[in-house]
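**Q** Here you go, sequence then predicted model.
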Amino acid sequence: MSSSDKSSLLFSPLKIRGITLRNRICVAPMAQCSAVDGVPNDWHLVHYGSFAKGGAGLVMVEATIVEARGRVSRGCTGLWDDHQIEPWRRITTFLRAQGSVPGIQLAHGGRKASGQPFWVGHGSVADEDGGWPTIGASAVPFGGAVWKVPKEATIDDIDELEEAFVSGAKRAVEAGFEVLELHFAHGWLVSSFLSPLTNHRTDKYGGCLENRMRFGLEIAAKVRNSIPEDIVIGVRISVTDYADNGWDIKQSIDFAKKLKTIGMDFIDCSSGGVVSYIDYNGLNANGVQLKAAQSIQKEVGIATAAVGKIVDPHEAEAILRGNGATLIFIGRAFLNNPHWPYMAADVLANKMSFKYPDQYDWCIGWRGFDKWRRDVLKDENNNLF
């Protein structure tokens, strides 16, 4: 596709509920483990601000924890307390000023909480070394270096955890976020209820698929009913455990159907992270995720997000054109180049579909180029060459 083509789907606007994304390029949530008491700081402002300045339609900030016990590491950002709202509002105000929609992933680490920062390792931190007790669907540890055995959640615990998600969602809206994503993936709290490998309960939250989905569906319904209708809500799931007798794509489709019914707006298709013994080096996880995004979007009729080492603008465009997803979530490519959309625009977009920030546009944008032609490329009769 040439730069003069005006039909790029990647750079086409998208309206969902009360928000409009300027394009389909979305920053995937990526943990920074750099907060103090859950409060984001200058690192987060510059980190996320660079993506907004770089042209992303949606900037989804990292997994932000809804109760202190759910921190995956001590450095997790949070929204479990009102004092965390205003620092986030500083960031959402900047993102919006650059033309991006601010989004946030709400999460609870469950049995994977009380860990080290990711650049140190993925191991559990003992209580005597500054860690804290964890909680999950059943008393089943993740395994390996994440050795802590979680408390099996009681019915009272479940009620409190659901309310923690609701309170976190309300604070997120107050902080200025317009898109919320509920983190139900990767073996974290809600994921541990979904998978039969980690849910050994015998009550109404365990056993059959309907029961295992109950906790997540209750959270999603309560969050939907507690925040304004124009706020977009998505759900990240692991579409498969990559393990026999575990969660799989068929169950993901059934879950997505229920989520759509209660008002969820998109499904973010990730995978794995539920059990420790999977060798991901031998798997085509990205292919699995893209196939699942396409299947869920087609069979359920709900928007999906494609994610997984998408680095080529042509690939992103092809996914959208093939109805493989509605949103393109990009992670590591944005870390390599916070201005990834600039590069993609050189390939796919044009002056009608992409605009640089004013501070850059006068120089490298289409308007800047046109002005340069007018001012420089003239002959002695003031005609353009």
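**A** That came through fine.

**Q** Every contact and neighbour count from this point should use C-alpha atoms.
**A** OK.

**Q** Could you report the neighbour count for the residue nearest to Pro357 when sequence neighbours are not counted?
**A** Counting by CA to CA, 6 or more residues apart in numbering, Pro357 lies nearest to Lys53, which is 6.8 Å off, once chain neighbours are set aside. Taking other CA atoms under 10 Å as the neighbour definition, Lys53 ends up with a count of 21.

**Q** mind listing what Lys53 touches?
**A** The contact partners of Lys53, taken as CA atoms under 8 Å, 6 or more residues apart in numbering, are 95, 98, 339, 357.

**Q** how distant is stretch 40-55 from the center of its chain?
**A** Relative to its parent chain, stretch 40-55 has a centroid offset of 16 Å by CA atoms, centre = their mean, to the nearest Å.

**Q** got a list of contacts for the helix or strand hosting Ala292?
**A** Per DSSP states H and E: Ala292 is located in helix 285-300. Surrounding helix 285-300, the residues in contact under the criterion CA under 8 Å, 6+ apart are 239, 249, 252-253, 256-257, 260, 267-271, 302-309, 323-325.

**Q** Second structure follows, compare the two:
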Amino acid sequence: MTVEKLAPNTAAAGVPFYTPIKTAPAGTALDTGADVPTLFTPLRLRGMTLQNRFVVSPMCMYSTEDGHLTDWHLVHLGAFAVRGAALTIVGATAVTPNGRMSPEDGGLWKDSQIAPLKRVVDFVHSQGQKIGIQLAHAGRKASTLVPWHTTPTCPQVATAEAGGWPDNLWAPSAIAWDEGYPTPREMTVAQIEGVIQSFADAARRAVEAGVDTIEIYAGHGYLLSGFLSPITNQRTDAYGGSFTNRTRLLTSTILAIRAVIPPTMPLLLRISATEWMEHTGQPSWDLAQSQQLAALLPDLGVDLLDVTSGGNSPAQKIRADAYYQADLAGEIRAALWRDGEERLAIGAVGAIATAEMARSMVQAGGTWPAVNVNGEKGRNGEGRNGTVEVDAEEEHGTGAKADLVLVGRQFLREPEFVLKTAASLGVRVQAPVQYLGAPFKLGGAVNGGL
């Protein structure tokens, strides 16, 4: 009798612990050809290639200690990488202490915060996946309490006794978020220049930690978003007034970060495509200006625009059917393509909760299904306030609205969302080798890849 000798398991390289090497990252399609949905085809952004079009959207966890990530983040973020998310983005990470949304938010304003981030990065890389980080400054919406310590009738302000800094909020103009909230300080030019440098310094630390990409957060009424809006930016200097002046802080920040990250590293940007304040009849940030900004981004060094909306005013009125966010992304993408600009990839967001919904957003030539709105409202302001007009049966047309999807809450419900989507769409994909004993069903039979 001949006994076959099996080769020993090979360890993944470049990580400080043992884990089996992956022949392909989880979530990689095992078949090729025209029958594979775009959702499970690769996407290249500069030197980073994603094996599928799923991105874990940045989500605040309010679980750091003095801005340092903890084992919570290792387990929370690592779970998505294990189960097939091609790119996981660490939630809003403050570039200054007063730029945190809450006292428990993450930060990269000092070097001691690099090592805890690197620990998470190393694990994600050990699974063959990519990881990014969203850099942010919360502006006038900083110093708030964590969600589970707030009530609908109580302002969310974190006082000094709760570890907050309500007397040290920064904004383009001294306009409070809402009644009962502190009035921020109008930033001096020196403070504006200092914030630009803080973004660059945080980007340098992120590179040292080994991240694959960086996203700049300029949405939902936080500092960079506040400068874009003529509602919240009433300055009369070089950072206010005209479109060029209101976008100056953002464009300067983009250039400062691009200068300190590798030329092969893609740079992402998240904006609110509209404030949903057109009903006031007053100037506001809207889709047309977002399209104008998007046209500038490729030459500034931005590779992907992550399109969301709202969050800069509690008076917003959102037209919130199932695809209202993706429709905005599609309008921006269409305007770019009409002008012959295809260098800027587009990301779509918005309560993506089903396989068909995710597929339809990136599939060329596909028909968009009708999906009922689930009524969720976002912590960052996407639908939290104002009148919401719902038309769940509106026709959304055909064709791709974006190049990838950024999924948040559904990953919290189903960390295996990528694998379940593949099974639902009939796509064989690579699973974590440690989980091969528990395959999903594909078309009524066991999916060999899963």
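**A** Great, that's in hand. Just so it is clear, the structure is predicted and the values come from calculations on it, not from any experiment.

**Q** May I have the residues that are in contact with Phe215 of the first structure?
**A** For Phe215 of the first structure, the contacting residues are 158, 190, 193, 205, by CA under 8 Å, 6+ apart.

**Q** at 10 Å what do you get?
**A** Contact analysis of Phe215 of the first structure by CA atoms under 10 Å, 6 or more residues apart in numbering lists 137, 158-159, 161-162, 189-191, 193-194, 204-206.

**Q** Return the set of buried residues in stretch 249-256 of the second structure.
**A** Neighbour counts over stretch 249-256 of the second structure (16 or more other CA atoms under 10 Å) mark 249-251, 253-254, 256 as buried.

**Q** start and end residues in the first structure for it, please.
**A** Stretch 249-256 of the second structure corresponds to residues 215-222 of the first structure when matched by TM-score structural alignment.

**Q** And that stretch against the second structure, how far off on average?
**A** By mean CA distance after the TM-score superposition for the first structure, the fitted stretch 215-222 of the first structure averages 0.5 Å away from its aligned residues in the second structure.

**Q** Just tell me the aligned range of the longest helix along the second structure in the first structure.
**A** If you go by DSSP state H, the second structure has its longest helix at helix 189-209. Helix 189-209 of the second structure corresponds to residues 155-175 in the first structure, going by TM-score structural alignment.

**Q** same deal with stretch 287-299 of the second structure?
**A** So stretch 287-299 of the second structure sits over residues 249-261 in the first structure, by TM-score structural alignment.

**Q** What segments of the stretch 101-250 of the second structure are helices?
**A** 114-126, 189-209, 223-228, 243-246, 248-258 (DSSP state H, counting those that start in this stretch).

**Q** so Glu237 of the first structure is in which element?
**A** Rather than Glu, residue 237 of the first structure is Ile. Residue-wise, Ile237 of the first structure maps onto strand 232-238 under DSSP H and E.

**Q** Relative to the second structure, what is the average displacement of that strand?
**A** Strand 232-238 of the first structure, aligned to the second structure and superposed, deviates on average by 0.7 Å (mean CA distance after the TM-score superposition for the first structure).

**Q** what are the ranges of the strands in the first structure?
**A** For the first structure, applying DSSP state E gives strands covering 14-16, 19-21, 25-27, 58-65, 101-107, 135-136, 151-152, 179-184, 232-238, 266-270, 303-307, 327-330.

**Q** Flag every buried residue along the third one.
**A** Pointing back at strand 25-27 of the first structure there. Neighbour-count burial for strand 25-27 of the first structure [16+ other CA under 10 Å]: 25-27.

**Q** Let me have those residues in JSON lines, adding distance to Pro228 of the first structure as columns.
**A** Below are the buried residues of strand 25-27 of the first structure laid out as JSON lines (distance: CA to CA, whole Å):
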{"residue": "Ile25", "distance to Pro228 of the first structure": "24"}
{"residue": "Cys26", "distance to Pro228 of the first structure": "22"}
{"residue": "Val27", "distance to Pro228 of the first structure": "23"}
